[in-house]
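# For reference, the sequence and a predicted model appear below.
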Amino acid sequence: MMEVSYREEGVASAASSVAGRLVADGVPARLAGGDPTLWGEDADAEAAAGRPAPPRSSRELLPVLGELAERARAAGLTNVVLAGTGGSALAAEVICATGDVPLTVLDTTDPGQVRRALADGLESTVVVVTGGGGQAVEADSQLRIFERLFADAGLDPAGRIVVVADPGSPPARRAAAGGFHLVPAGAGGPHSVLSAPALVPAALAGADVARLLDEAEEVLPLLSLDSGNPGLDLGAALGGAALAGRDKLVMEDQLSSIFGLPDWIEQLIAESTGKQGRGILPVVGADPNRSGDELVVAIESDVGDVRVDGPLGAQFVVWEYATAVAALLLEVDPCDRPNVAEPEENTAALLALPDLPAGAPAFVDGPVEVYGSATAKDLPGLFAELLHAIPGDGYLAIMAYLDRLAAFDAPVPDGADFEQMTDAWMMADPQTLRTLLALRTDRPVTFGWGPRFLHSTGQYHKGGPQNGVFVQITGVVTEDVAVPGRPYSLGRLQLAQALGDLGALETRGRPAVRLHLTDRAAGVARLLEAAQEA
C-alpha cells in the first residue's frame, strides 16, 4: 500500500497548514471526482484532466493489449521501439525498466541514436508511435524512417507499426493510410500516465500492465479522503514547501526497486507547475546541497524530508494527484502548457530557411565552439562566469542535443572490470559535466537531453521563475539520416530544435550559451576537463 511520511518538522508544519485549507474547501473529494471548477468557475470539463485518469478505464484496453502482444510474439516481433515523447514515453520507460523487459525509447532526433535503433534486428522490430491529438516532429520523423526502412527490406510496415492516437487526428489518418494498427489514445494530458500511450508499448515489451492497474486501483479510494490520503499528504508537502520558498525538489531513489521514476516525476511536475513565473523545479540525479530552498523527497528511503513508499502503479496515481494539488496551491492550471509550443514554432520557421542561422562563435576552445554573450576567452573561464551568474535562488540547466548512448562507445582497457568500464563511460558522458559543475556551486544543476526535455522541463525553463542560467550543447553530425517525405534530415532538424529553443530562452532574457562540439567525443572530453579547471 502507498504511504507518505514527513521526516522533517518544517515540512510537516507547512503541509499541515495548507492541507487544512484544502480539506475545508472540499478539495480531496472534488479533485478525485474531477470537478473542473477547481481551476476556475469558468473552467470546462477538459480542465478535469488536471486530475489523474481513473486506471479502471484502462482495463478496457487489456484485451486489446493482450491481442497485440500475442500477435507480435507469434510474428517474432520481440524488439519493441517506442517513437514518442513526453510523460507517456517516460512512463513506459520506467515501467519496462522496473519490470526488466527491453524497450527502446526514441524521444530524440539525434541521427546517431536513431541509427542505433535502425541497426537493431529490423526483422524482429515492432514500432509503437504515440501521437495523441497531434504528433510531435520526433515521432513523425521516426515513423517515416521506419516505414521506408521496412519497405526497403521487403517487410510489410502495416504489420510492424502500431499507432496510438485520437481517432480523426493527423496520426490516426496516417495510420489509416498506411494500414497500421490504430489504438485510441484515450484520456490525454500530463495526468493520464495509465492510458494507452504508455501501456501499449509496455505491454508489447512484456510488462505486466494488469498488475500495474491493480496497484493503481488499490490506492484510488484513498484519494477522496480528508485524512489518510497519500496524494493529499504528498501534494500538501510539495505545494506547502514551495509556498514557503522551498521550490527546488531534489529526488532520491538510489535504494528504490523502481527504476527511473524521478525522470517521469521531473516531467510531470516541471510541466504542470512551471508557468506564470512560478513553479517547482525538480532536480534529478544530484546530491542535495541542503540549501534553504530545497525539499528532498526520497522513494523508499529515509534520506529525505519526505519519504514515499508504494508499488509503481500506486506511485504513478499518487504523484499525479499530488502534482495537481501542488499546482492548485500555486494557483496554476496543471494542464496548461503555454510555453511548450514556442520552440516547436521556432523550429518550423528555422527549417523553412535555406540555411540555419547558427551565427559566428564568440570564441573557440579546441573542439568546442562557444556561441552567445561571454567575456571569457576559454571554457574554464566561461564555466566560472556562468556559475557566478546564477542568482541566489536560481539554478544552472545543461541541455544536451546529443546521442545519450554514445558514452557506451568509449574505449575501455583490455580486461577492465565493471568499475573501470563505468569510469570510462562516465568520462565520455556529457551528464558528467553536471556532476563536475555541481561541485563548484551550492545551487542546483539540472541536466536534460534534447529534444526530450522540451516536453518536460522546457516548460519550466520558459514559464517558471526568471532565475535560470542555461548551457546548451550541440554537436557535429557526421552520418546523417534522411527523413522520407520531408525537406530536412534528422541532423538539420536536431540543430533547428536546439536553435529554436535557444531563441525562446533569449527572447525572455534568460542567460544562455551554446557549446558546439566540432568533434563529439573530443568535445565532451574537453568540456569535462575545463569544468575541472574552472
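Great, that's in hand.

# use CA for all of it now, contacts and neighbours both
Noted.

# In which helix or strand does residue 269 reside?
Assessed by DSSP states H and E, residue 269 sits inside helix 261-273.

# hmm, who's touching that helix?
86-87, 90-91, 94, 190-191, 251-253, 279-284, 319-320, 323-324, 326-327, 330, 332-337, 453, 455-460, 464 (CA atoms under 8 Å, 6 or more residues apart in numbering).

# next, the one to line up against it:
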Amino acid sequence: MTEVWGDERLREEAAPLVERLVAEQVASKLTAGDPTLWGPEAESEASIRLAWTKLHETSRPLRGEIEALRSTMNAEGVNRVVLAGMGGSSLAPEVITNTAGVPLTVLDTTDPGQVADALEGDLSATMLVVSSKSGSTVETDSHRRIFEKAFTDNGIDAASRIIVVTDPGSPLEASAREAGYRRVFTADPNVGGRYSALTAFGLVPAGLAGADIGALLDEASSIAPKLAQDSEDNPALFLASALGGAHARGAEKVVFADTGSGIRGFGDWVEQLIAESTGKQGTGLLPVVVENADAPGFADAGQDATPVAIGENVGTGLSTSGSLGELMLLWEYATAIVGRLLGIDPFDQPDVEAAKKAARSLLDAPTSEPAKPTFVDGTVEVHAPEGLVPAEQTLTAALRAFFDAVPEFGYVSVQAYLDRLADASAVVLRPEITRITGRQTTFGWGPRFLHSTGQYHKGGHQNGAYLQLTGAVDDDLTVPDRPYTLGTLQLAQALGDGQVLADHGRPVLRLHLTDRAAGLAHLVKALQEVSR
C-alpha cells in the first residue's frame, strides 16, 4: 500500500496548492491526456507524451510476448541478458531487475573497460537487447556494433541474438528488420523516455531477464484510480504540492535516501524523471541521491533542500513508501504536476542536445594532441579554467579554489567518466565533498548522467559547479565501421559537455587520472587535506 507523508511545514505549504489543483481538476485531466495543463507553448509536445497514464492497462499484451521469447531463447541455451540503452532505456530495467533479484548486464557507458567486461561474459549464452527510442543514440549504436562483431567472430549468428526496442518508424526499426534481428519490439511513441518504465523499454529487458512484469503492472494498476481522483486524498497532488511549495521558498533540491524500501536503485530512476522533467528555463528541482539516511546532505539537508525518504518515514521532510510499480506511477504523476506548478513543460529536454552536438563536433574534427593540463600533481592532470588556477600548483589547492567558486546554496556535481564497476570507489567522493563544502553534491557516471541530470545542469538553476573525472584508457575498443574508439568517444563526451557548461558561465574543473586507482586514492587524500 502506498503512503506519502510530509512534515508539518510541508503540509502547511502544500495545502493551498492541493486545494487549487483539486479545483482545477488536474488529476483527472492528466489521466484523460489533456495537453493544455502546461500552457499553450507546451501543448504540442504534451499532446504526444501522455499515454503513460494508461500503461498499466495498455502494456499487458507485452507480457505474453516477452515470456514466449524468453522461453524460446532459454530453450536454446541463451539466458544471459545484456542491455544496451541510455537514460530511461536503462534506468527503469535496472531498478526493476535489481529489485526482483534477477541478473541483467546494463551497458549505459562508453568506458572501454566496462564494455570489455560485458564482452568477457559467456557469449554463447548471451542475448543483446538494443534499446533506443530515437534509434540513433550514439552509445547504444556503438554497443550494438561491438557485440555484433563479437558474436560473429565467435561463430554465433549475431542476428539471432539481437533484440531491438525502439519507437515505430525509427531508423533502428528499419535497419533491424533489414538485418533480420531476432525480434523488434516497438513501444508506444506517445510516451517520453523518462516516463517509459512500463512500456516495452522497461518491460522487455526486465522480462527477458526474469522479472515478473505482470506483477509490476498489477502494482501500478492498484494505485492508478487514486492518482486519477480530483481529491485532497490524492497522494500525487500532495507530493507535487509539497515539492512545489518547498521550491517556492528556495528549496530547489530534493535529497533521496532509501530507508528500507526493498527497492534497489529507485533513486537513480527518479533522478532522471525529476531532473529532465523540471530542470529548464532557469528553474527546476535538482534530485540528489545519497547513500542512506545518515549520509551528509540528508538529515542536515539545509534550507535549500527537502529530504525524501523512500521507505520508512524518518520524521522530517517527505517520505513515500509502497511497491515499485506504485511508486513509479506516483512519482510520474507528481513530477508532471510539479511541472504545472513551476510553469514549465515537463516533457521536453531542450538542453540535452547541446552536449551531444559538442561531442560530435570533437569526433568530427579529432586532434592527435591531447589537451595540455594546467599542471600535474602525481597521477592527476589538473585542467583548471582561467580564474581557478591556484598559485600553489597542487591538487589540494585546485580543489580549494574550485570549492570557493560554489555559490551559497549552490551545488557540486561530480561527473565520473570512468568504469562504473572497476572504478566504483569514486562514489566516496560525494559524501566527502558534501561534508567539506556544506553544499549539496550529486554524483553521476558519465555519459550516463548526460541522459539524466545533464538537462538540469544546463537548463535548471545556474548555481552548480562541476568536477569532471576522466581516466587513462589502457585497452581501448574500436567501434566497427566508425572512425573512433570508445575511449575517444568517452573523452569527447566529457570535453563537449564541459565546454557547454563553461559557456553557461559555470566553473568546470577536470581531473584526468593517468592511473585510475592511484589517481582516485590521491584525490581522496587531497580532499582530506582540503578539510583540515
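Perfect, thanks for sending it. The structure presented is a predicted model; accordingly, all values stated were derived computationally and were not measured.

# Using PyMOL, make a named selection holding only the buried ones among the contacts of helix 261-273 of the first structure.
Filtering the contacts of helix 261-273 of the first structure down to the buried ones (16 or more other CA atoms under 10 Å) takes a single PyMOL command:
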select buried, resi 86+87+90+91+94+190+191+251+252+253+279+280+281+282+283+284+319+320+323+324+326+327+330+332+333+334+335+336+337+453+455+456+457+458+459+460+464
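
# Identify those among the contacts of helix 261-273 of the first structure that sit within strands.
Among the contacts of helix 261-273 of the first structure, the ones falling in strands (DSSP state E) are 251, 252, 281, 282, 283, 284.

# Identify the farthest-apart pair in the residues you listed.
Based on CA to CA, the longest span within these runs between 252 and 281 and measures 14.4 Å.

# hey, where'd the helices end up in the stretch 151-300 of the second structure?
Assigned by DSSP state H, counting those that start in this stretch, the helices in the stretch 151-300 of the second structure fall at 171-179, 200-209, 213-227, 235-248, 266-278.

# Neighbours of residue 41 of the second structure, how many?
11 (other CA atoms under 10 Å).

# Can you identify the element that follows the helix or strand encompassing it toward the C-terminus?
Element membership for residue 41 of the second structure, per DSSP H and E: helix 40-46. Downstream of helix 40-46 of the second structure, the next assigned helix or strand under DSSP H and E is helix 55-58.

# Can you give the distance of stretch 523-534 of the first structure from its chain's centre?
26 Å (CA atoms, centre = their mean, to the nearest Å).

# pretty sure residue 55 of the first structure contacts residue 215?
No: Residue 55 of the first structure is beyond contact range of residue 215, at 9.4 Å (criterion: CA atoms under 8 Å).

# And whatever residue of the first structure lines up with residue 263 of the second structure, how close does it get to residue 371 of the first structure?
Alignment note: residue 263 of the second structure maps to residue 258 in the first structure; criterion TM-score structural alignment. According to CA to CA, to the nearest Å, residue 258 of the first structure and residue 371 of the first structure sit 40 Å apart.

# what does residue 56 of the first structure give?
Counting by CA to CA, the gap from residue 56 of the first structure to residue 371 of the first structure is 51 Å.

# if we can go back for a sec, measure the match of residue 263 of the second structure to residue 300 of the first structure for me?
For residue 258 of the first structure relative to residue 300 of the first structure (CA to CA), the value is 9 Å.

# Likewise for residue 81 of the first structure?
From residue 81 of the first structure to residue 300 of the first structure the distance is 30 Å (CA to CA).

# now the helix holding residue 269 of the first structure and helix 230-243, what's the angle there?
70 degrees (axes from the mean of the first three to the mean of the last three CA atoms, to 10 degrees).
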